[in-house]
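Novice: need the 3D shape of this:
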Amino acid sequence: MILLYYILYFSAQIFVMTSSTKNIRKQPVRKRKKKQPKGVLIWSRVKWISVAIIFVGFGIWFGISFKDGINYLFNSDKDLKAEKTVYDIRNVEVLSRHSEKMIGFDVSQYQGIISWEEIDSIAQHSLLEFVFIRSTMGTDGKDKAFELNWRGARANHFIRGAYHYYRPDENSVEQAHNFIKNVRLSEGDLPPVLDIEELPKRQSMDSLVVGLKKWMDIVEKEYKIKPILYSGEHYYSKNLQKWFPDHVVWIANYNFFVEEIKPEWHFWQFTEKGVINGIDGKVDVNVFNGNRSEIRKLLVR
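Specialist: Predicted coordinates:
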């Protein structure tokens, strides 16, 4: 509980400093300042004591709520090769609370060349078992690293899935065919994923929903499996939830104080600051709301 100690220590120091500052007076040059009423001094002290209590209380709550993450951050184990950051406090806490769930990650060309054979776990804490890989974007975009990542994931026994980044103001039918042209799914793969994050600029939300449904219908007909829908929690709940109530959903929410997956989420992207051996830079990390036997029900047969 080193971090808790420091929080309490610095809170006490702040209190001492603010209290002692009140007793230091600059010597007047000509006339003496009028003394403050006793009631004002008492209220001032009560105010600073209250602030100190709040700091201490927050420190105690934080230390208890994020104890696993704090222990990891200050662990001096030299075998931990991955660079530690303050984000690991929440990341490790989330992983600890989902030890019975499956953990995965997602990648695109922005992760560069990935050493797939080095990937095994995150923070040497949780085994990584599935991966979503960006395949296509819009009507004609293709991720430059898709083929390499797609083969690497299968060769190293990850359950893999391909996702399409949807561009709201481009033709939905052409976007669906772009995905189909570039992605061949095999038995044991995850369903296709439609990633929608942007608001349309040249059409209404109702029109956007019509386009999303067209994409879903074309892709489902091609692969004989219903696609997964990915979006941020706010975007999904405000714009999509009522139109796609029966789809498997993959929700992004990076809020530091959200520590557990919601029952209605099938996949939860809880951070974009993961550190994984074999991948340069930060990585998105995900929780599947189930175990291996439950994820098999979703896979391509």
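Novice: for the rest of this, base every contact and every neighbour count on C-alpha atoms.
Specialist: OK.
Novice: now do the helices in the stretch 201-301 of the chain.
Specialist: When assigned using DSSP state H, counting those that start in this stretch, the helices of the stretch 201-301 of the chain occupy the ranges 205-223, 233-235, 292-295.
Novice: ok, residue 171 to residue 143 distance?
Specialist: Between residue 171 and residue 143 the computed distance is 19 Å (Cα to Cα, to the nearest Å).
Novice: closest one to residue 132 among the helices of the stretch 201-301 of the chain?
Specialist: In terms of Cα to Cα, the element of these nearest to residue 132 is helix 292-295, at 13.8 Å.
Novice: here's the other one to compare against:
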Amino acid sequence: MYGLWKTACVLAAIGLLAIIGWHYATGWHPAAKDYPLQGIDLGEAPGPVEWGTVRARGADFAYIVATSGTDRRDPAFEGNWAALPEAGLRRGAVHVFSLCQRADEQANAFNTFVPQAGDALPAAVDIAFHADCTARPDRAVLIEELARFVTMVETHTRKPVLLRITKPVESTYRLSEALARPVWSVANVFVPHYAARPWRMWRASDFRRIDGIEGPVNWDVVAP
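Specialist: This is a model prediction of the structure:
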């Protein structure tokens, strides 16, 4: 009987520690004293967002996906784009780049869909390996294509484009070495150092949970 009671106590303690650990992990973010500007970025079709609550939970800005490739436009973009300044959040638009489609056509899709806005943060292009595209162009070809995309989008937005480059893509193509644009690095918890130049923005967590958004959220900080 004592053995069963002891086992139950141990299991209860393990369960409590797991709950505490989960709450700590999902609530963690880099210290505001080190990174005063912090915010979120959302993926495609994010679902309903209470932007006022997100602002109250410490977000200063939000990046939202506008377009992907040449033909996907996020249906939630326009509503969220309009709601962000009303909630007191800076806003930025993201294009998810496809290695399988022409860069000029992707830039045209983004420029047509995303309105010019003087208050907008620099646009960002997400460069990652995606399951729906197996193409792996030569490095010189990809650099030329991205340079074309960046030039066209910067002409539209009149601000330098942020390059959100994942570590696998950077390891394969060394894009941050070739394209002189601000880098947005991606790495959970640990400060990333995989780009050729210091990052300007860091996605520090893709598992944080905050009120106002259902499920985990991508939490980002700006370099001080």
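Novice: thinking again about what came up before, most tightly packed of the helices of the stretch 201-301 of structure 1?
Specialist: The highest mean neighbour count among the helices of the stretch 201-301 of structure 1, using mean count of other Cα atoms under 10 Å, belongs to helix 205-223: a mean of 17.
Novice: still on that earlier bit, could I get the helices of the stretch 201-301 of structure 1 as a markdown table with distance to residue 160 of structure 1?
Specialist: What follows is the helices of the stretch 201-301 of structure 1, written out as a markdown table (distance: least, Cα to Cα, whole Å):
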| stretch | distance to residue 160 of structure 1 |
| --- | --- |
| helix 205-223 | 15 |
| helix 233-235 | 23 |
| helix 292-295 | 12 |
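Novice: for these, which one sits closest to residue 101 of structure 1?
Specialist: With Cα to Cα as the measure, helix 292-295 is the member of those nearest residue 101 of structure 1 (8.3 Å).
Novice: who are the packing partners of the closest one?
Specialist: In terms of contacts (3 or more Cα pairs under 8 Å, 6 or more residues apart in numbering; DSSP states H and E), helix 292-295 of structure 1 is not packed against any helix or strand.
Novice: which residues are contacting that helix?
Specialist: Contacting residues not belonging to helix 292-295 of structure 1 are listed as 102, 288 [Cα atoms under 8 Å, 6 or more residues apart in numbering].
Novice: just stretch 151-168 of structure 1 next, same as before
Specialist: Here stretch 151-168 of structure 1 makes contact (Cα under 8 Å, 6+ apart) with 116-117, 129-138, 150, 175, 179, 183, 188-201, 208.
Novice: now residue 7 of structure 1: which helix or strand?
Specialist: helix 2-22 (DSSP states H and E).
Novice: what separates the alignment partner in structure 1 of residue 141 of structure 2 from residue 14 of structure 1, distance-wise?
Specialist: Structural correspondence for residue 141 of structure 2 with respect to structure 1 (TM-score structural alignment): residue 207. Going from residue 207 of structure 1 to residue 14 of structure 1 by Cα to Cα gives 56 Å.
Novice: next one: residue 116 of structure 1
Specialist: Applying Cα to Cα, the value for residue 116 of structure 1 to residue 14 of structure 1 is 48 Å.
Novice: quick one on the thing from earlier: closest to residue 71 of structure 1 out of the helices of the stretch 201-301 of structure 1?
Specialist: Nearest to residue 71 of structure 1, of all the helices of the stretch 201-301 of structure 1, is helix 292-295, at 28.5 Å by Cα to Cα.
Novice: OK, contacts around the alignment partner in structure 1 of residue 109 of structure 2?
Specialist: Aligned by TM-score structural alignment, residue 109 of structure 2 pairs with residue 178 of structure 1. With contact taken as Cα under 8 Å, 6+ apart, residue 178 of structure 1 is in contact with 136, 138, 139, 140, 141.
Novice: check which helices and strands the longest strand that structure 1 contains sits against.
Specialist: The strand of greatest length in structure 1, counted in residues with DSSP state E as the criterion, is given as strand 126-137. In this structure, strand 126-137 of structure 1 makes packing contacts with strand 102-107, strand 121-122, helix 146-155, strand 159-165, helix 172-182, judged by 3+ Cα pairs under 8 Å, 6+ apart.
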